[in-house]
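Asker: Here is a sequence with its predicted model. Questions after.
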Amino acid sequence: MGRAEARRSRQRGARREQGGRGGIRRFFAWRRLLGTLFVCCLLAMGGFYAVYLLVPVPTANAEAELQSNVYKYSDGSILARSGKINRSIVGLEKIPDPVEKAFVAAENKTFYEDHGVDFKGTARGLVNSVTGKGKQGGSTITQQYVKNYYLDQSQTVTRKLKELVISLKVDQRQSKEEILAGYLNTSYYGRGAYGIQAAAQAYYGVDAGRLTVEQGAYLAALLQAPSQYDWTSATATGRKLATERWNYVLDNMVEESWLDPAERAGMKFPVPQEPRPAPGMEGQTGYLVEAANQELVNQGVKEEDIKAGGWTITLNIDKKRQKELVEAVDEQLESRLDREGNEVDATVQAGATSVDPKTGHVVALYGGVGATEHWMSNATRRDYQPASTFKPLVFAAALENGSRTQDGRRIGVNTTYDGTSRRPVQGSDTPFAPENEDDISYGPVTVQRAMNKSINSVFAQMIVDVGPDEVKKTALGLGMKDTDGFVEQPAMSLGTMGASTWDMAGVYATLDNHGRKVTPAIVKSAEHKDRTVELPDPIGPQAVSRQTADTVTSVLTGVVRNGSGRAADTPAYQAAGKTGTSENNKSAWFAGYTPELATVVALFGEDTEKGEQVTLTGTANSGRANGGGFPARIWADYTLDALGGGSDARFDLDVMEIAAPDPAPVPSPSGSPSPSPSPSSSPSDEPVEPSDSPSSGTPSGTPSSPSPSTGEPTPPTQSPPSPSPSTSESGDDEDPGAGPGPDKDKPVRP
């Protein structure tokens, strides 16, 4: 072998030796790498297990359980929402099954089989978070629910790890139904809507339970990009993507056998409605919401529970009648006031409550110029005197108790009384001699004429004949509240206690309902995901006999036809009512009813800066304020429209047979019989309407203007300003012709 050949042999051997050593090195290098990877995996698994053990399922985040309250009119349309978050949590049982499936088809087809996590999608999300590539989808419904309910929307590695761990635990502890319900109720759908109930209202104006499959598929599609896919604001590209996503959802439902292919083929894209701003608390809305909340509190619902949200509260308020009541006040009062340039006009506050006497439902309520301008509701405040609207209750007590005059005559419609102004009452330990309006004396008058003319001296004597305690008992039974000023004295006959239009509407609705007690109710239903409030029947037992109630109604029809309430008279309907004007014209009332509707309207003089009651005299430059003026005209305008332009309904009355004129002599002020008392001034046969103006001879100790009562049960009230003290009894009526006349464009009202 030559040297060259030997050299080549040595080189080949060296290469073989070098290759053997390199292979060994490579072998051991791979072993080290695999071992390192294995150890890392073990460490990762151990670390994850440690994290699993250490990371608890937290309580809900700060906003996850925040809800709004939804308030609705009686027809189901939205009146208002309250709360920072527009969300109303609903149970899965209230959501149609196909709509549920649409969300599963959109987000997580394996939801019912998986264990709550998508490891591949989560890993991708972790990588993107580390590399700064932003958000990345792929999470399961459980993971999205955990993110919404327990965590936040941050895109950090820590948050993603927590989401993974908590999702595994939640999947073990909660049913798929609970998780899906939580997901549907916590997701954001755009338009400020959190949860499927708010989304259904925002996009389609219906409750979640009435969503169609097409609508549900669109809401499910929205979750991928709520702003981009909102049809009404989307670009052409956005609409195209939204439509593609909608089709994707439905096709997945067919693939999963959750939707029939033939039904799918006939579906059309459900274009959502235009966005609408959430109704606020301006105008009458705040008054209605506060009245509903207060009624729930009176029924045992805690105020803090209401504020926590989640309630769907349907009111008895008739949307159309509510609008008509506001328009009547605006047209008959507000349009005539100069609130900026007239000091008296600036103090005028109006309030009204309208009740269906057959159901007790409050169908309309007027609380004032607006809840954001005048926070106290004039419909429910009790710091003003109802004045002569109380006189029918004195007569009702006389009938109910079979009361007699001082000389033994049974009190009825045609019982005669001495109508002399300043006539001292007989048979009372408390001296009282009220002055009639304008100090007019009427001589012998029947109860009917005394009611028509609202003669103070007659009802002051009548309350003594009946007994102030019995009158108060009857009044409370009819629905009045026992306020501080409800003192059992003869002056009580002039309505010196405090009352609200809400209270008086219940009283007059009870008379309208043949004496069966009517407790005004504004809440039709109140539902929460955890409870439903059981509401009492607004119609109760007999407060007074039917004959008593019907006889009072008969007399009050005369007040509308021939007395101080003539501004409310029209051939379009049959009405009964009573006017009232309190001491110094601080309040003016008209309480009236037809067979179908009982409504009380009142004006109050209030200096809001000083918190004082002031006179209404000079309102709209109309002279003395009175119940037969603005209140009666508002009542008439509203009632005509609320009854659809009129009604053929007539009172079905069963009156008492105490109607024949009583020939017995009428006692004179001295107490001796006198067939013809001499009046201090000759009464006119013209319809000059008397008003119970204060008498200079009023004895000391007459009750002062009352403050609101807080007794139970109470209708909605708010804390009023302190009333100004009163030193004499309230007064009434009134020339119904005072002030501007009826609107000539309205139907004729004699």
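Answerer: Thanks, I have the structure now.
Asker: Going by C-alpha atoms from here, please, whenever you check contacts or count neighbours.
Answerer: Fine.
Asker: which outside residues touch stretch 359-370?
Answerer: Taking Cα atoms under 8 Å, 6 or more residues apart in numbering as the criterion, the residues outside stretch 359-370 that touch it are 282-284, 286-288, 316-319, 321-322, 325-326, 349-356, 374, 376-380, 506, 509, 518-522, 538-539.
Asker: Pasting the second one now:
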Amino acid sequence: MGRAEERRARQRGGHRAAPQRRRSISGTDEGPAGLASGGKPRKSLLRRMFTWKKVLGTFFGLCLLCIGGFAAAYMLVDIPAGNADAQLQSNIYKYSDGTMLARTGQLNRESVDLSEVPKDVQLTFVAAENKSFYHDSGVDLRGTARGVLNTVMGRGTQGGSTITQQYVKNYYLDQNQTVSRKLKELVISLKLDRQKSKEYILAGYINTSYYGRGAYGIQAAAQAYYHKDAKNLTVEEGAYLAALLQAPNEYDWALASPTGKRLAQARWNYVLDNMVKQHWLDAGKRRAMHFEKPKAPKAAPGMKGQNGYLVDAANASLERRLVAQGSAATIGDAEALVKKGGWTITLNIDKGKQHQLEQAVKEQLTSKLDAKKRPVDGDVQPGAVSVDPKTGRVLAMYGGADYFKHFRNNATRTDYQPASTFKPVILAAALQQGSVTQDGKPINADTVYDGTSGRQAVDHGVKVGFGPPNEDNANYGDITVQKAMDDSVNSVFAQMGVDVGMDKVMSTAKQLGMDTTGMQAVPAQTLGSMGASPLEMAGIYATLDNHGKKVTPAIIKSVEHKDRDVTLPDPIGDQVISRTAADTVTSVLTGVVDDGTARVSVAANSARDGQQVAGKTGTSDNNKSAWFTGYTPGLVTSVGLFGESAKTHAQVPMTGATGLLPGTGRVNGGGYPAEIWAAYTFDAMDGVSKFDLDTSQGAAVETPKPSTSATRSPTQSPSQSPSGTPSSSGSPTQSPTQSPTQSPTQSPTQSPTQSPTTEPPTGDPSPDNPLEQLGGQRGQAGQQQRQNQP
């Protein structure tokens, strides 16, 4: 405003009016945009809120808060009384009807003074777990912080704890993975390190740790693995026990997989090498040391007979479930939780069927074994599993002669070949995939293949380098898939595997329930050259029996614990192969019983009473294993016999067992395994039943005889005509007067194009060749029975 106006304003108001500020373009009282009234750049809201003074102040505040919180925790948390023994309880195991099976709970631990443990053995544990043990403060702050972070983020557990912390966890606290437990572990460890000597802590650690085989503490572990007292352990033996603490179950030499054994030896080397680095072991002595395998395990008290096998199988299943549902971070942690006790575990085991299975094994096999008269008899190890295909329940399990005499469960071991019991998986894959032969013909029960022994499998005109011989080098010429399954003709299924594609075969095997981890999809697998257990094979066949819906055998019915809830998965899963494919395989497998390798032992059993049966025999390379896995509509049972040296536990042949003639007296799948199966099944089944099959082929309908115009895959020159008639045998074994070169088959009742041409064996079969007993041609009795089936 002008001067005159200002003068008039003063006269009116008594003072000069303040000049108005010029507004910025932005409409504020500031000057140009982005500048404050003083001409300085305007600060953003973020910069005004997070100044370096505020950030630094917050950081120091948090540090003070953490220090104060830790100081408070240090003052408030005392070293508690040891509670490990007080918390240990019995585990109760029941049959499916609720009656008592077993009770366990006596802790296998005997504490010893540190002075009774050799000094170099003491040092193996320090070298393995905590090299700085003798001069640290008892805690690993970085490891603990990492463990807390992993727990908060749900990543499980990691290493990093000191020996002191591990002792605190074992003796004063528990295995729960929570932040509060880890913080308590830290505080108690610091206090314990200040109040107790290192020798006291080390003694407590090695006396409370779990070493596997039910052994707590170094004294029990020394007895369990080396059958000696802790005071007599060598440094090599101590290094193995120290290595075990990282993974007791995985590194136990009696149970470990090949990978587990490699890891155990690597850990053993790590322990001894650390001792050299710490100058606790002379380098020259270290170089002279060699890994010695621990001794075979001894059973824990109270586990006599089959009880020990059943309890161990239930524990293993529970431990896997605890890990799966997040109640334990590792199998080792789960083992500790189960061993701690307080569980009531009801098994699916049917008390009556369990007794029937045990009796069948005794009557048909073990009563005939006499190791004093025949050393080979001591090498025969039987195992069996029986499953309800509709529910997946494991109704009976036979793990071995006695848990005290043979620690390993033969029903769950996976180190022997299932041999020709794998052949139905190949056929299932062909049917599921809609596979065709080399000349484009669909693969089904009527498809004709060349059954010439040793014939090279061909992939579109190119030999794949695999041509397994048939048993006794028998040539079958043109033969249907049905007949090839009945008599377990290796050359046919080797070619079928190539036709389907071994990758598809192994994929189907996995879908049906086989653990195919690490298995190669090569033609040799058509002979069942992988490892499998009776439990696994029972699951595969149960899935076939259940019309293609996945069956995962379940040994546990229910689990109760006062502090924990365990949810059990449904043993019956999704449809993994079509019903038509599964039912067609079942249809074909009835022929194995009626007219094939199992006919003498199963079909002729007087207790059968018209019961329909499907199944498959198997006999592995060099007679080291023999199998029969079979089923009725309501019961699936897999029986395996395994040749295991009573002295070295290596795989050995069973030839000559029970007095069978050496060289000719093979223990075949169609012999004792099928006899055990029949004796048990026909006693345990609930009435006669028929298969309800969705297949146009019926129940192993008699296939037409191949004609000269029949398709053969792949095309080969016709086989030679029969050069002789195989000698007749009415039992699964040869008579003492029979020539070793004769095939133990029935006299042929079919045309020459389906009769095998027997040739003298030219030596041992190929390493992957299962030696199948030729149980005879399609007899008139089998044909008559099949005509009466729907």
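Answerer: Perfect, I can see it now. Only a predicted model underlies this, so the values are computations on that prediction, with no experimental measurement involved.
Asker: Report the TM-score for the pair.
Answerer: The pair, once superposed, lands on a TM-score of 0.58 when counted by TM-score structural alignment, normalised by the length of structure 1; 463 aligned residues with a Cα RMSD of 3.2 Å.
Asker: Give me the secondary structure label for the residue minimising distance to the centre of structure 2.
Answerer: Nearest to the centroid of the C-alpha atoms of structure 2, with distances taken as Cα atoms, centre = their mean, sits D515, at 7.3 Å. Using DSSP: H, G, I helix; E, B strand; the rest coil, the secondary structure recorded for D515 of structure 2 is coil.
Asker: mind checking how far it is from R374 of structure 2?
Answerer: When distances are taken as Cα to Cα, to the nearest Å, D515 of structure 2 and R374 of structure 2 turn out to be 36 Å apart.
Asker: And for T758 of structure 2?
Answerer: When Cα to Cα is the yardstick, T758 of structure 2 and R374 of structure 2 sit 31 Å from each other.
Asker: quick one, what contacts the corresponding residue of structure 2 for I522 of structure 1?
Answerer: With the correspondence set by TM-score structural alignment, I522 of structure 1 lines up against I555 in structure 2. Residues near I555 of structure 2 by Cα under 8 Å, 6+ apart: 313-314, 317, 347-349, 393-395.
Asker: Adding neighbour count, secondary structure and distance to Q89 of structure 2, write those residues out as a markdown table.
Answerer: Putting those into a markdown table (neighbours: other Cα atoms under 10 Å; DSSP: H, G, I helix; E, B strand; the rest coil; distance: Cα to Cα, whole Å) gives the following:
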| residue | neighbour count | secondary structure | distance to Q89 of structure 2 |
| --- | --- | --- | --- |
| A313 | 20 | helix | 20 |
| A314 | 20 | helix | 17 |
| S317 | 14 | helix | 20 |
| L347 | 26 | strand | 19 |
| N348 | 25 | coil | 23 |
| I349 | 25 | coil | 23 |
| R393 | 24 | strand | 28 |
| V394 | 26 | strand | 27 |
| L395 | 26 | strand | 27 |
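Asker: what's the most distant pair in the residues you listed?
Answerer: In terms of Cα to Cα, the contacts of I555 of structure 2 reach their longest pairwise distance at S317 and L395, which sit 15.1 Å apart.
Asker: Just confirm A364 of structure 1 is within a strand.
Answerer: Yes. Read with three-state DSSP, A364 of structure 1 is one of the residues of a strand.
Asker: What lines up with it in structure 2?
Answerer: Using TM-score structural alignment, the equivalent of A364 of structure 1 in structure 2 is A396.
Asker: if we can go back for a sec, when you filter the contacts of stretch 359-370 of structure 1 down to buried only, what's left?
Answerer: Among the contacts of stretch 359-370 of structure 1, those classed as buried by 16 or more other Cα atoms under 10 Å are 283-284, 286-288, 316-319, 321-322, 325-326, 349-356, 376-380, 506, 509, 518-522, 538-539.
Asker: Narrow these to those in helices?
Answerer: Secondary structure defined by DSSP state H assigns 286-288, 319, 321-322, 325-326, 506, 509 of those to helices.
Asker: between those, which is nearest M497 of structure 1?
Answerer: Distances from those to M497 of structure 1 were compared by Cα to Cα; the smallest belongs to G506, at 16.2 Å.
Asker: which one in structure 2 is aligned with the closest one?
Answerer: Under the alignment (TM-score structural alignment), G506 of structure 1 maps onto G539 of structure 2.
Asker: Kindly name the residues of structure 2 that line up with the host helix or strand of L393 of structure 1.
Answerer: According to DSSP states H and E, L393 of structure 1 maps onto helix 391-400. Against structure 2, the aligned range for helix 391-400 of structure 1 is residues 423-432 (TM-score structural alignment).
Asker: mean per-residue distance, the matching stretch to structure 1?
Answerer: On the superposed models, the aligned residues of structure 1 are on average 0.6 Å from stretch 423-432 of structure 2, with distances taken as mean Cα distance after the TM-score superposition for structure 1.
Asker: Spit out the contact partners of the residue mapped onto S625 of structure 2 from structure 1.
Answerer: Matched across to structure 1, S625 of structure 2 falls on S587, judged by TM-score structural alignment. Going by Cα under 8 Å, 6+ apart, S587 of structure 1 touches 384-386, 581, 602-605, 615-616, 626.
Asker: same question, W246 of structure 1
Answerer: With contacts defined as Cα under 8 Å, 6+ apart, the neighbours of W246 of structure 1 are 217-218, 220-221, 269.
Asker: got the residue ranges for the helices in the stretch 101-250 of structure 2?
Answerer: Assigned by DSSP state H, counting those that start in this stretch, the helices in the stretch 101-250 of structure 2 fall at 119-129, 141-152, 163-171, 179-195, 198-208, 218-226, 235-244, 248-251.
Asker: Go through the first one and flag the buried ones.
Answerer: So that's helix 119-129 of structure 2. Along helix 119-129 of structure 2, these residues count as buried under the neighbour rule (16+ other Cα under 10 Å): 120-129.
Asker: which of those residues lies closest to G143 of structure 2?
Answerer: Sorting the buried residues of helix 119-129 of structure 2 by distance to G143 of structure 2 puts E129 at the head of the list, at 12.7 Å, by Cα to Cα.
Asker: just checking, the closest one touches I163?
Answerer: Yes. E129 of structure 2 sits in contact with I163 when judged by Cα atoms under 8 Å, with a separation of 6.6 Å.
Asker: next one: the helix ranked longest in structure 2 to chain centre, how far?
Answerer: For structure 2, the helix with the greatest residue count under DSSP H is helix 52-76. The gap between the average C-alpha position of helix 52-76 of structure 2 and the chain average comes to 49 Å, counting by Cα atoms, centre = their mean, to the nearest Å.
Asker: And stretch 577-586 of structure 1, by the same measure?
Answerer: Using Cα atoms, centre = their mean, the offset of stretch 577-586 of structure 1 from its chain centre is 29 Å.
Asker: same question, stretch 372-383 of structure 2
Answerer: Between the centre of stretch 372-383 of structure 2 and the centre of its chain there are 27 Å (Cα atoms, centre = their mean).
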